[in-house]
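1. 3D, please:
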Amino acid sequence: MSAPRTAPPENHVRPADRPAVILTEAVAWILAAALLVALPFIVILAGDPPRGAPFTRNLAYALGFGALALAGLQFALTGRLKPLLRPFGADIVPVFHRFLSWAALAFMLAHFGMLYVWHQDDLGSLSPLKAQPHMTAGRVALAAFLVLIVSSEFRKRLGLDYLWWRRLHIALALLGFGAAIWHVLGAGHFTARDGTRGLWLAVTLAWLGLILYTRLVRPWWQSRNPWRVIENRDEGDGIRLLRLRPEGRPLRDWRPGQFAWLAIGNSPYSLREHPFTIATAPDKGHEISVAIKELGDDSRRLSRAEIGSTAWIDGPYGVFTIDREAEAKGFVMIAGGVGITPIIANLHALQERRDPRPVHLLYANVDWQGVAFRAELDRIARDIDLRVTHVLETMPDTPPKGQSIAKGRIDADLIQRLLPDDSRDWPHMMCGPAPMLDALRKALRQRGVPAHRIHSEIFEMV
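-> Sure, this is the predicted structure:
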């Protein structure tokens, strides 16, 4: 039902959430990334530009420098830099990271392949016992990045534990990057002059500073701001809800629907952390809740955290929030299974603000017993104009009273049947398994929903 609004949506929109600001920041970061990739070539041309060498030789070296620049860029993409993540979203940046990593590897292989085919004298001996150390370092870098990308792309097929994969990933990245820097400076092609070498060292130190911030400074800050587990309750469908209280500084600039990296019972330096959506809204106070479902890796241990356990929080991150939609006339929200968590957080914010805008929620599950947060959704629907349709693959023997239930899966026909025509221009916020989201994007586009009105949250980070 509708309730009087106690605070207009605009009051909760910060300047950083306005579309013009987001677009400006996104363009600025794209230009900065392009400059970073071009920087090695600027350094070369400024200090010792290539002249008179065969085109294939210069191209091979250019590909090598480009590969190094792309490799350095990965530390920024994976460093959880909030100014970088703000305009794009924390689930889009890893996609950039993945494709640019493949591009860096392709550049490295092309660099080595062109020299091997046309300029073997530049390569020298391939034996590490005879080759110069900096040449061997280049081959070590190539091997490290190759293993890094293959182990990441096929982690689940290879049966790699998440924690050990993270350790391997970081070790290979640091080894490969360090070896690549040694190779470039040792080879001396276009970097031999003092001024050019100094610029290269400055760039290297900047990348190193970013690594130190990510791996040392930020965990140190977390260690000064611990959290405490104060509740662990069952929400159904194998989901446990942990409630945490800050014992230091609470989250800053927190918006409904965002997520945080959580570690329990370990040092923040341990790498044993995982991303979870914050199930509560900042309007409810400084305490946060996270919903954990046992899906493998470390989730079983985290879901069984004891009351009083120490926790470490790094966040908030993400842009899956109603605070970016102040002008929306209503919302369509679609969730599958545990993907209801960021939806719940946004609904809590609407509830606390007594926001009168209509919300249509389609919530997919296997059966009625597996529906999490049922009571919570009923409570929220008493305060705001929330219409929930439970989409179940298996119908209950006795339909529950007062509930709207549809059989099957969320597809184009069901969307067309359940959603009002004027909702096409509303924000469509979706969270669930990747195959479900892919199918829904196509169905919504066929229905005439503009692409910029379709927002999704991907909770499988690797």
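2. going forward, measure contacts between C-alpha atoms and count neighbours the same way
-> OK.
3. max-length helix in this structure?
-> Longest helix of the chain, by residue count under DSSP state H: helix 19-47.
4. got the buried residues for it?
-> 22, 25-26, 29, 33, 36-37, 39-41, 43-44, 47 (16 or more other C-alpha atoms under 10 Å).
5. need those in CSV with distance to Arg424, can you?
-> Shown next, in CSV, are the buried residues of helix 19-47 (distance: C-alpha to C-alpha, whole Å):
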residue, distance to Arg424
Ile22, 23
Glu25, 28
Ala26, 26
Trp29, 31
Ala33, 35
Leu36, 40
Val37, 40
Leu39, 44
Pro40, 47
Phe41, 47
Val43, 50
Ile44, 52
Gly47, 56
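6. let's see this one next to it:
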Amino acid sequence: MFDIASIFVLGGYLFSKFIQPLTYEQGILLSNRTIAQNVQELVVKLPRSSRIELLAGDYIFLAFPDYPGLKEMHPFSIANVPSKNREIELAIRGDGDFTKALTQVTAESRVNIDGGYGRYQKFLDDQPQNSNIVILAGGIGVTPLLSTIEANEKRNIQIFYTAHHQADLLYLDRFKNWQQRPNFQAYIQVGRFQDTQVLNELPKDWQHNTVFLIGGPSSMMHHWVKCLKRNGAGNGQIYFEEFSW
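-> Sure, this is the predicted structure:
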């Protein structure tokens, strides 16, 4: 005999299994290529009728309904500012069964999409528009921040980007192009930055005129939050997103 709790559990299961998928939009995979060891770049085309609204730094949930093991939705950050032709770029590291299996997905495959989510760009939009932007990025955590740099070309931006190995540094061609901007500086290295390396390069009076975006491993993000606060940053100056699934 079902009790009330069982009815709610069954209702939730039926909704997630049969109703919620009907709300997903369906795109097409345009390309799937390896851009670094264990990192795939996927380019997805949204339909013209798409109602998805994406901002720089957002993430989406996606799944491939025609591939066993890839039918459940998983979250991934977008690496570009979605253009008028409705193309989304994703850089995905193969950490689990789902992401490792992405290498088998071929162009023209159907993609279920839900999104966008995230607050990187919304955080920036809520700040004074003359604030400096400093980005601290590690490894694959740079992905959403790439689109943030692209979308805010009129803002003063510094990025400190690190990875464990040279081959793990992504999209260095983009950084080379952005370096042509008079208001952009990139500090890129293999191995973590020392606190003083970053603090010595920050804008003058940064405690009052600068906001910080952080992306990377959890331990790295929390380290920089503590470091910045210890040196005078306020809570409202720092933003990061941490996936917990």
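7. TM-score for the pair, please.
-> Superposed pair, TM-score by TM-score structural alignment, normalised by the length of structure 2: 0.86. Supporting alignment: 240 aligned residues with a C-alpha RMSD of 2.7 Å.
8. quick one on the thing from earlier: and the buried residues of helix 19-47 of structure 1, which is closest to Gly285 of structure 1?
-> Ile22 (26.7 Å; C-alpha to C-alpha).
9. what is the neighbour count of the nearest residue to that closest one once chain neighbours are set aside?
-> Once flanking residues are discounted, Ile22 of structure 1 sits nearest to Pro87: 5.0 Å by C-alpha to C-alpha, 6 or more residues apart in numbering. Using other C-alpha atoms under 10 Å, Pro87 of structure 1 has 21 neighbouring residues.
10. which helix or strand contains Pro87 of structure 1?
-> Per DSSP states H and E: Pro87 of structure 1 is located in helix 82-88.
11. hey, where'd the strands end up in structure 2?
-> Here structure 2 has its strands, by DSSP state E, at 25-36, 39-45, 59-63, 74-77, 87-93, 110-117, 132-138, 157-163, 184-190, 210-215, 238-240.
12. check the mean deviation of the third one from structure 1.
-> Read it as strand 59-63 of structure 2. Strand 59-63 of structure 2, aligned to structure 1 and superposed, deviates on average by 0.5 Å (mean C-alpha distance after the TM-score superposition for structure 1).
13. what range in structure 1 matches the helix ranked longest in structure 2?
-> As assigned by DSSP H, the longest helix anywhere in structure 2 is helix 218-230. Counting by TM-score structural alignment, helix 218-230 of structure 2 pairs with residues 434-446 of structure 1.
14. so who does the residue positioned nearest the centre of structure 2 touch?
-> Compute the mean C-alpha point of structure 2, and by C-alpha atoms, centre = their mean the closest residue is Pro144, 2.7 Å away. Contacts for Pro144 of structure 2 (C-alpha atoms under 8 Å, 6 or more residues apart in numbering) come out as Ala56, Gly57, Asp58, Tyr59, Ser77, Ile78, Ala79, Asn80, Gly215.
15. 7 Å - rerun?
-> Pro144 of structure 2 makes contacts with Gly57, Asp58, Ser77, Ile78, Ala79, as judged by C-alpha atoms under 7 Å, 6 or more residues apart in numbering.
16. which one is it nearest to, not counting chain neighbours?
-> Sequence neighbours aside, Gly57 is the residue nearest to Pro144 of structure 2 in space, at 4.2 Å (criterion: C-alpha to C-alpha, 6+ apart).
17. state the distance from that neighbour to Trp224 of structure 2.
-> In this view, Gly57 of structure 2 and Trp224 of structure 2 are 19 Å apart by C-alpha to C-alpha, to the nearest Å.
18. more neighbours, these two?
-> The neighbour comparison of Gly57 of structure 2 against Trp224 (other C-alpha under 10 Å) goes to Gly57, with 28 against 17.
19. what does that one correspond to in structure 1?
-> Correspondence of Gly57 of structure 2 to structure 1, assessed by TM-score structural alignment: Gly257.
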